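Asker: How does the following fold in three dimensions:
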Amino acid sequence: MEITTVHPHKSELGEGPFWDGQKKAICWVDILNGHIHEYAVYTDEYKRYLTKKMVGCAAICRDQNFVLATTEGIGFLNRESGAITYADHPEKDVAGNRFNDGKCDPAGRFWVGSMALSEATGAGSVYMFENGRSSKKIGNTTISNGMAWNADHTILYFIDTPTRSVMAYDYAIENGTISKGRVVISIDVKEGFPDGMTIDSEGMLWIAHWGGWQVTRWNPETGTLLFRIKLPAAKITSCTFGGKDLRDLYVTSAKVDLTEEELKNQPLAGSLFVIRNSGYQGVPGFLYKF
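Answerer: Below you'll find the model as predicted:
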């Protein structure tokens, strides 16, 4: 598999890639710099949105604007004007926390996790945002990360990074209720920490490994590691499918806290990578429904 970079930009903490099927663009965030990046792959057009806050994640709304979560709260970014309108902040009274990874669910609700800037154990939660309000779905998380839903929308997969595992929850699409949490994948310490995640058309999970130099593919029904793709950066943060027929695999990475020596050894750290015609196919991302 040939691994190339998508754009010259290198993020401090690249995260949360998502494919815009209408604009044929790959989007991703740089959490620490408060940027949302957009690159139209067939026209070579690049755009950067400045949130002026740490931005944990973003997703596309049905009106083609962004729903996003920053240290200022959860709200919407107008892609024409760049203006942000905040709707809710479920942790406005929690000092020292920020939002991290998040995605829209099959019903068009926005799910987002929080974490302590200090990475204190159990300081975070996962929230579901709809109709301008947030409700807590999972508590006592540490570093909320990857989320994915299975093909018949009955299971939510979720990663709390320090646990080195993938949880599965029974998921009710009609109201977003989750129950019966259980571990379906356990990851060995030598593989690095599980971070962001996506799912393919065969129901297999793709996991980015922070400190592991890789993306892996797993069968969540058996907990079996199917294969790995090695990458030229240690801090691999997330992945998603995009491009024609969703067959290109996009992978974000980070360069935050790397030493000068480490940066010399991995000059592409912080890049957005792509593996074109990966041999696998993703599924369309869900759009936020107002």
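Asker: contacts, neighbours, all on C-alpha from now
Answerer: OK.
Asker: And stretch 36-54, end to end?
Answerer: Counting by Cα to Cα, to the nearest Å, you get 10 Å between the two ends of stretch 36-54.
Asker: Then stretch 128-138?
Answerer: The first and final residues of stretch 128-138 sit 10 Å from each other (Cα to Cα).
Asker: Also stretch 264-273?
Answerer: Stretch 264-273: ends 18 Å apart by Cα to Cα.
Asker: Same question for stretch 262-282.
Answerer: Distance across stretch 262-282, first residue to last, is 32 Å (Cα to Cα).
Asker: Outside of it itself, list whatever touches it.
Answerer: For stretch 262-282, contacts defined as Cα atoms under 8 Å, 6 or more residues apart in numbering pick out 1-14, 199-201, 232-235, 240-242, 245-255.
Asker: Show me how far it is from its chain's centre.
Answerer: Centroid separation between stretch 262-282 and its chain, computed with Cα atoms, centre = their mean, to the nearest Å, is 15 Å.
Asker: do the same with stretch 94-110
Answerer: Centre-to-centre, stretch 94-110 and its host chain are 10 Å apart (Cα atoms, centre = their mean).
Asker: List the buried residues in that stretch.
Answerer: Within stretch 94-110, the residues scored as buried using 16 or more other Cα atoms under 10 Å are 97-110.
Asker: Point out the ones among the contacts of stretch 262-282 that are inside strands.
Answerer: Those of those mapping onto strands are 4-5, 14, 199, 235, 240-242, 248-254, per DSSP state E.
Asker: helix, strand or coil for the residue lying farthest from the centre of the chain?
Answerer: What lies farthest from the middle of the chain is E261; by Cα atoms, centre = their mean that is 28.0 Å. Look at E261: counting by DSSP: H, G, I helix; E, B strand; the rest coil, its state is helix.
Asker: For the comparison step, fold the sequence that follows:
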Amino acid sequence: MEEVPISVLSAEHCHLGEGPTYDVTTDTAWWFDIREGRLFEAKLGGGGIRTHALGRMASALGRIDADRQLIVADDGLYIRRLADGAMTLFQPLEADNPGNRSNDARVHQSGTFWIGTMGRKAEPGAGAIYALHRGKISTLFTRISIPNSICFSPDGAIGYFADTPRNVLYAVPLNPATGLPRGEPEVLLRHTGIGGLDGSVVDADGLIWNACWGASRIDIYSPLGERLRSLRVPARQASCPAFVGSDLSRLLVTSAWQGMDDAARAADPQAGCTFLLEASARGRAEPDVKLA
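Answerer: Next comes the predicted model:
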């Protein structure tokens, strides 16, 4: 496992840190504590970190424009105004199923937003993956237990997702213009050994950077599913990466203390912290989500 320079961006111990993203236009990183209903905002060039109480579980966001974000929450999609944090329901999502919540999500280059849901107690097969395409929600894949690793190839022609309990990463052919499937998912890799496939992001070379939950590392895979490198993370439950910085060469990694008892938390004192890895990556900026 490789060691790269690491700093702690936030020493706040997130119960379940997730959903990091980066707005290159404002040099601002965003991430969530799903369990505690919090959204974190960090100006990487200075200015500190702000914490926003959302009043509900939320797990991911997409930038709409300079003034608005689309928040993926446990009962629907909300438009959030950056100026005052006001949130307005845009569309419900599984609002009739209070046993579920949102999880991993990411915006395709076309502006289509892929969104995963799961049971609040990770009940087998309770979740699904949806697509918000031009303002309409459609179901892509069902009977997902814990959707993770939603990300896309640089040309937009391949989508990836994982079901963490199965420890399988799938690849599915997409229409690059819409971000919607044009074929069935196929197994790209089966993870074996310690840990499980959690959040992922794809760099400019098509390499898949995956947070290996339970293994204190980021694994980097080729588009063929070959593991090329592993980078150490100073928390056992790394949950999701995002490329950050003006040149997108650094890696922000969230983590969690979820499921740990007192002894486990004492043995993992940085569990739930948010880290910056000097990864020398060739990252890509996240696209804006399109609502219409």
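Asker: Would you show me how to pick out the buried ones of the contacts of stretch 262-282 of structure 1 in ChimeraX?
Answerer: Command for ChimeraX that selects the buried part of these, burial taken from 16+ other Cα under 10 Å:
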select :3,4,5,6,10,11,12,13,14,199,200,232,233,234,235,240,241,242,246,247,248,249,250,251,252,253,254,255
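Asker: of the ones in strands among the contacts of stretch 262-282 of structure 1, closest to G192 of structure 1?
Answerer: Distance to G192 of structure 1, by Cα to Cα, is smallest for K235 among these, at 9.0 Å.
Asker: thinking the closest one is in contact with G196, fair?
Answerer: No: taking contacts as Cα atoms under 8 Å, K235 of structure 1 lies outside contact range of G196: 11.2 Å.
Asker: Between those two, which contacts overlap?
Answerer: Common contact partners of K235 of structure 1 and G196 (Cα under 8 Å, 6+ apart): H209.
Asker: where exactly do the strands run in the stretch 1-150 of structure 2?
Answerer: Secondary structure of the stretch 1-150 of structure 2 by DSSP state E, counting those that start in this stretch: the strands cover 6-10, 17-23, 28-33, 38-43, 49-53, 58-65, 68-73, 76-81, 87-92, 100-107, 113-119, 127-133, 136-144, 147-152.
Asker: check the fit of the helix or strand that comes right after the last one onto structure 1 and give the mean distance.
Answerer: Sequence order places strand 158-163 as the next helix or strand after strand 147-152 of structure 2, per DSSP states H and E. Average distance between strand 158-163 of structure 2 and its aligned residues in structure 1, after superposition and using mean Cα distance after the TM-score superposition for structure 1, equals 0.9 Å.
Asker: The helix or strand that strand 158-163 of structure 2 is followed by to strand 147-152, inter-axis angle?
Answerer: Helices and strands here follow DSSP H and E; after strand 158-163 of structure 2, the next one along the chain is strand 168-175. Put simply, strand 168-175 of structure 2 runs at 30 degrees to strand 147-152, going by axes from the mean of the first three to the mean of the last three Cα atoms, to 10 degrees.
Asker: Which neighbouring elements make contact with the next helix or strand after strand 168-175 of structure 2?
Answerer: Under the assignment DSSP H and E, the closest C-terminal helix or strand after strand 168-175 of structure 2 is strand 180-181. The contact analysis (3 or more Cα pairs under 8 Å, 6 or more residues apart in numbering; DSSP states H and E) places strand 180-181 of structure 2 against strand 168-175.
Asker: The strand it packs on maps to which residues in structure 1?
Answerer: Across structure 1, the stretch matching strand 168-175 of structure 2 (TM-score structural alignment) is residues 165-172.
Asker: Pull out the buried residues from that stretch.
Answerer: If you call a residue buried by 16+ other Cα under 10 Å, then stretch 165-172 of structure 1 has these buried ones: 165-171.
Asker: try stretch 13-24 of structure 1
Answerer: Going by neighbour count (16+ other Cα under 10 Å), the buried part of stretch 13-24 of structure 1 is 13-21, 24.
Asker: Look up how far R106 of structure 2 lies from the corresponding residue of structure 2 for V41 of structure 1.
Answerer: Structural correspondence for V41 of structure 1 with respect to structure 2 (TM-score structural alignment): L44. Per Cα to Cα, L44 of structure 2 is found 21 Å from R106 of structure 2.
Asker: Over to S200 of structure 2?
Answerer: 10 Å.
Asker: Common neighbours of these two, please.
Answerer: 150-151.
Asker: So the equivalent of S134 of structure 1 over in structure 2 versus D219 of structure 2, what's the distance?
Answerer: Aligned counterpart of S134 of structure 1 in structure 2: I137 (TM-score structural alignment). Note on I137 of structure 2: its distance to D219 of structure 2, by Cα to Cα, is 32 Å.
Asker: which one of these two has more residues nearby?
Answerer: Shown here are I137 of structure 2 and D219; by other Cα atoms under 10 Å, D219 has more neighbours (20 against 17).
Asker: so Y78 of structure 2 makes contact with L89?
Answerer: Yes: between Y78 of structure 2 and L89 there is a contact under Cα under 8 Å: 4.4 Å.
Asker: who has more neighbours, these two?
Answerer: Shown here are Y78 of structure 2 and L89; by other Cα under 10 Å, Y78 has more neighbours (20 against 14).
Asker: can you tell me which residue in structure 1 aligns to the more buried one?
Answerer: In structure 1, the residue matched to Y78 of structure 2 (TM-score structural alignment) is G75.
Asker: so that match sits right up against V67, yeah?
Answerer: Yes: here G75 of structure 1 lies in contact with V67, judged by Cα under 8 Å, at a distance of 5.7 Å.
Asker: before we move on, back to that, for burial, what's the neighbour tally of the residue nearest to the match of S134 of structure 1 when sequence neighbours are not counted?
Answerer: Closest residue to I137 of structure 2 apart from its sequence neighbours, by Cα to Cα, 6 or more residues apart in numbering: A131 at 5.5 Å. Around A131 of structure 2 there are 24 other residues, counting by other Cα under 10 Å.
Asker: who's in contact with A131 of structure 2?
Answerer: Counted by Cα under 8 Å, 6+ apart, A131 of structure 2 has contacts 112-115, 137-140, 180.
Asker: and if you look at D105 of structure 1?
Answerer: Per Cα under 8 Å, 6+ apart, neighbours of D105 of structure 1: 111, 149, 286.
Asker: Take those and lay them out in TSV including neighbour count.
Answerer: Shown next, in TSV, are the contacts of D105 of structure 1 (neighbours: other Cα atoms under 10 Å):
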residue	neighbour count
W111	23
W149	21
F286	19
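Asker: G156 of structure 2 -> structure 1?
Answerer: Here G156 of structure 2 is matched to H153 in structure 1, going by TM-score structural alignment.
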